[in-house]
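[1] Provided below for reference: sequence and predicted model.
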Amino acid sequence: MDHTDVAAAARRIAPYARRTPVLRAEVDGRAVVLKLEHLQLTGSFKLRGALNALLGGDRPAHVVTASGGNHGLAVAAAARLLDLPATVFVPESVPEAKARRIEAAGAKLVRHGAAYAEASAAALAEAAESGSLYLPAYDHPLVIAGQGTCAAEAVADAPDVDTLVVAVGGGGLAAGTVLGGGGRPTVLVEPENCQAMHDALAAGAPVDAAVDSVAASALGATRVGDLPFAVVRHARSVLVSDAELLAARDRLWEEFRLAVEPAAAVPFAAWLAGRVPGGLACLVICGANTEWMPR
């Protein structure tokens, strides 16, 4: 996989996905660029990968997936745009805001298990039994290439950025950002105790990891994908606390009137804490699917 796969994905999804804007700002005397991907259709970057995966191969009769929420909503919306039936398995802990939107997009919603891994196993079994296409949330080349279009847009619109910063769950956006970022360094940010990529990089291979964070509904992969790990294995990994990411979420609202889910504030939290190197960073604000209401 390389940047040509991202370019091909950009052409495929252009009729359906939104080109989200960048915002240049100054915070605490430092310049920063925010890629406002929470304004994407479905409220997260996940639509990009879902569309590219469904458009980049043979048209399936039916698509099945598992998700903590945002990927399921993306698959549901992409399937609706392409007039395909879809079934989405989610853990029983899925936030109601995400479950409601998945059903509103027209997909069949199945709640199964306490964690994403259990929902994924059930979805794989369903796809095998029914002969449907199973679309993984991150461990798939077309999904990764689709997610890479977010970074490609950001560097095209703000070519002076020297570092890209993304939140990490299973690794699809992280890998896509490495591929689509035009060679710029990518910083991978995770919450403490929800750090599957950080642990994988330390171990030299994907490993099982604990999931315990307020951002777990979006970043709660218990193990990163093999394909994403192979792409990002030399990237910088940093951690933030739940207190830091929630403070960053609140600050995005107070200073910019951006209402986002906790996972979307993770890059901003790392940047505020001084854990992001470089002169001008681009932070991907990745999702807005939350019940949280600003005070």
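    That came through fine.

[2] make it CA atoms for all contacts and neighbour counts henceforth
    OK.

[3] all strands of the stretch 51-200 of the chain, in order?
    Listed in chain order, the strands found in the stretch 51-200 of the chain under DSSP state E, counting those that start in this stretch are 63-66, 86-90, 108-111, 133-134, 163-167, 186-191.

[4] and the fourth one, how far out from the chain's middle?
    To tie it back to what came earlier, the one meant is strand 133-134. 19 Å (C-alpha atoms, centre = their mean, to the nearest Å).

[5] which residue is nearest the centroid of the chain?
    Leu173 (5.0 Å; C-alpha atoms, centre = their mean).

[6] what ranges do the helices span in the stretch 51-200 of the chain?
    In the stretch 51-200 of the chain, the helices defined using DSSP state H, counting those that start in this stretch lie at 70-81, 96-104, 116-130, 141-157, 172-180, 196-203.

[7] could you dump these into a markdown table with distance to Phe45 added?
    Formatted as a markdown table, these follow (distance: least, C-alpha to C-alpha, whole Å):
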| stretch | distance to Phe45 |
| --- | --- |
| helix 70-81 | 8 |
| helix 96-104 | 14 |
| helix 116-130 | 19 |
| helix 141-157 | 7 |
| helix 172-180 | 8 |
| helix 196-203 | 19 |
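
[8] against that first model, consider the following:
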Amino acid sequence: MTWNSSKTEDPSAPFAVTPDDIRAAHRRIAAHVRRTPILETPSPLAGAPPLSLKLECLQHSGSFKARGAFHNLITRPAPAAGAATASGGNHGAAVAYAADKLGVPAKVFVPKISTPAKVARIRACGADAVVGGANYAEAQMRCDAYVATSGALKIHPYDARETVAGAGTVALEWEEDLERLGLPALDTVLVAVGGGGLISGVAAWFAGRIKVVGVEPEGSQALRAAFHAGKPVDVPVQSVAADSLGASRVGDLNFAIARRFVGEAVVVADAAILEAQRWLWRQASVVAEPGGATALAALIGGAYRPETNERVGVLVCGANADLATFAALF
């Protein structure tokens, strides 16, 4: 089975991220990040081919975000004021981790919706976690104000070339490791979407060679709304996965890549996300936070229905679950 993008946007558009950019990013960060494993497991859909899981939940700091954080800090030297970012939790933990390893001070602006576990992880890495603002957008405004007065290096969680190229290294490894292990190539990959950093990196790597499907919670549909409007627009955010997929607007760069290389965006109910968390634990002993299980929820809840014999990969992108809440699922 093959899939080709029918989008016609100019591949030389400003701020594009190419496979060569992603290869270069991988060379820069390979010594600092884990090459996370892939797991072949029976699909939750009866009669379907085995599912390929890319377990990026096992990455340093508990999510794929470490890739973009390291790539930013390696390619953009930080001033004396250090680095600053806004985050629902995972990106902040990644910046805190990478900054600590590279000897850079970091300040992370976190909204009130972030879980205590994620705030604790940020602080455990030595960063200054500043909690305030009702949502990610308000935390970003607080971060921008701090950067303007301090001169700190701003590390955007998704709408930056360095971040996207770092995220795209997930797909590079996935494809290389399938070939190395003699496993069948993928027809489709399912990727959770918040602000669009991960899916745009994955889509930039595959560049139309396979189908990339975005998966969003019903209560946080930034990419789907942008597709409908033809441009990024603001959306309301209310979901069990809001602390990691709670961007109220998809990034400009991310949308430019997605509109060319992402096949479709589907939405899933919170109930399907919680069931996907249960399935990952029962089937594979994998702890995933709600955002980390959202891509799988597209299969669990029926939002994405593969064709017969379609080879599907699911990116499990984060593990920073509150353990008490996770235990309550069972």
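    The structure has been received and is ready for your questions. This is a predicted model, so every value here is computed, not measured.

[9] Thr188 of the second structure matches what in the first structure?
    The alignment partner of Thr188 of the second structure in the first structure, by TM-score structural alignment, is Thr163.

[10] before we move on, what about Ile257 of the second structure?
    By TM-score structural alignment, Ile257 of the second structure lines up with Val231.

[11] could you do Asn90 of the second structure as well?
    In the first structure, Asn90 of the second structure lands on Asn70 (TM-score structural alignment).

[12] what about its match, neighbour count?
    Residues near Asn70 of the first structure, counting by other C-alpha atoms under 10 Å, number 26.

[13] wait, what's in contact with Met115 of the second structure?
    Actually, residue 115 of the second structure is Thr rather than Met. Applying C-alpha atoms under 8 Å, 6 or more residues apart in numbering to Thr115 of the second structure gives the contacts 89, 243, 322.

[14] thought the last one was touching Ser114?
    No: in this structure, Asp322 of the second structure sits apart from Ser114 without contact. The criterion is C-alpha atoms under 8 Å, and the distance is 10.4 Å.

[15] who's more crowded, the two?
    Ser114 (21 against 15).

[16] tell me which residue of the first structure lines up with the more buried one.
    Ser114 of the second structure maps onto Val94 in the first structure, by TM-score structural alignment.

[17] got it, and Glu173 of the second structure?
    Glu173 of the second structure maps onto Glu153 of the first structure when the alignment is built from TM-score structural alignment.

[18] can you get me a residue count around the nearest residue to its match once chain neighbours are set aside?
    Using C-alpha to C-alpha, 6 or more residues apart in numbering and skipping residues adjacent in sequence, the residue nearest Glu153 of the first structure is Arg19, 7.4 Å away. Arg19 of the first structure has 17 neighbours, counted by other C-alpha under 10 Å.

[19] quick one: residues contacting the closest residue in space to the match of Ser114 of the second structure that isn't next to it in sequence.
    Nearest residue to Val94 of the first structure, sequence neighbours excluded (C-alpha to C-alpha, 6+ apart): Gly68, at 6.0 Å. Contacts for Gly68 of the first structure (C-alpha under 8 Å, 6+ apart) come out as 90-91, 94, 116, 217-218, 220.

[20] where's Glu126 of the first structure relative to His112 of the first structure, distance?
    12 Å (C-alpha to C-alpha, to the nearest Å).

[21] show me what the residue nearest to the centre of the first structure lines up with in the second structure.
    Per TM-score structural alignment, Leu173 of the first structure is aligned with Leu198.

[22] quick one: contacts for the closest residue to its match other than its chain neighbours?
    The shortest distance from Leu198 of the second structure to any non-neighbouring residue, by C-alpha to C-alpha, 6+ apart, is to Ala167 (5.4 Å). By C-alpha under 8 Å, 6+ apart, the contact list for Ala167 of the second structure reads 64-65, 67-68, 197-198, 201-202.

[23] again, only this time at 7 Å
    By C-alpha atoms under 7 Å, 6 or more residues apart in numbering, Ala167 of the second structure lies in contact with 64, 67-68, 197-198, 201-202.

[24] from those residues, pick the one nearest Val267 of the second structure.
    Leu198 (16.6 Å; C-alpha to C-alpha).

[25] how far away is the closest one from Tyr158 of the second structure?
    From Leu198 of the second structure across to Tyr158 of the second structure, the span is 7 Å (C-alpha to C-alpha).

[26] now for these two: what residues contact both?
    With C-alpha under 7 Å, 6+ apart, Leu198 of the second structure and Tyr158 have common neighbours Val164.

[27] so what's the residue count around Leu227 of the first structure?
    Every residue meeting other C-alpha under 10 Å relative to Leu227 of the first structure is counted, giving 17.

[28] oh, I was asking about Pro77 of the second structure
    12.

[29] hmm, Ala139 and Gly132 of the second structure touching each other?
    Yes: Gly132 of the second structure is within contact range of Ala139, at 6.4 Å (criterion: C-alpha atoms under 7 Å).

[30] shared neighbours of these two, anything?
    110-111.

[31] the more surrounded of those two?
    Taking other C-alpha under 10 Å, Gly132 of the second structure and Ala139 do not tie; Ala139 has more neighbours (23 against 16).

[32] how about the more buried one, what's its partner in the first structure?
    Aligned partner of Ala139 of the second structure by TM-score structural alignment: Ala119.

[33] do you know how far its match is from Leu47 of the first structure?
    20 Å.

[34] likewise for Glu126 of the first structure?
    Distance from Glu126 of the first structure to Leu47 of the first structure, by C-alpha to C-alpha: 22 Å.
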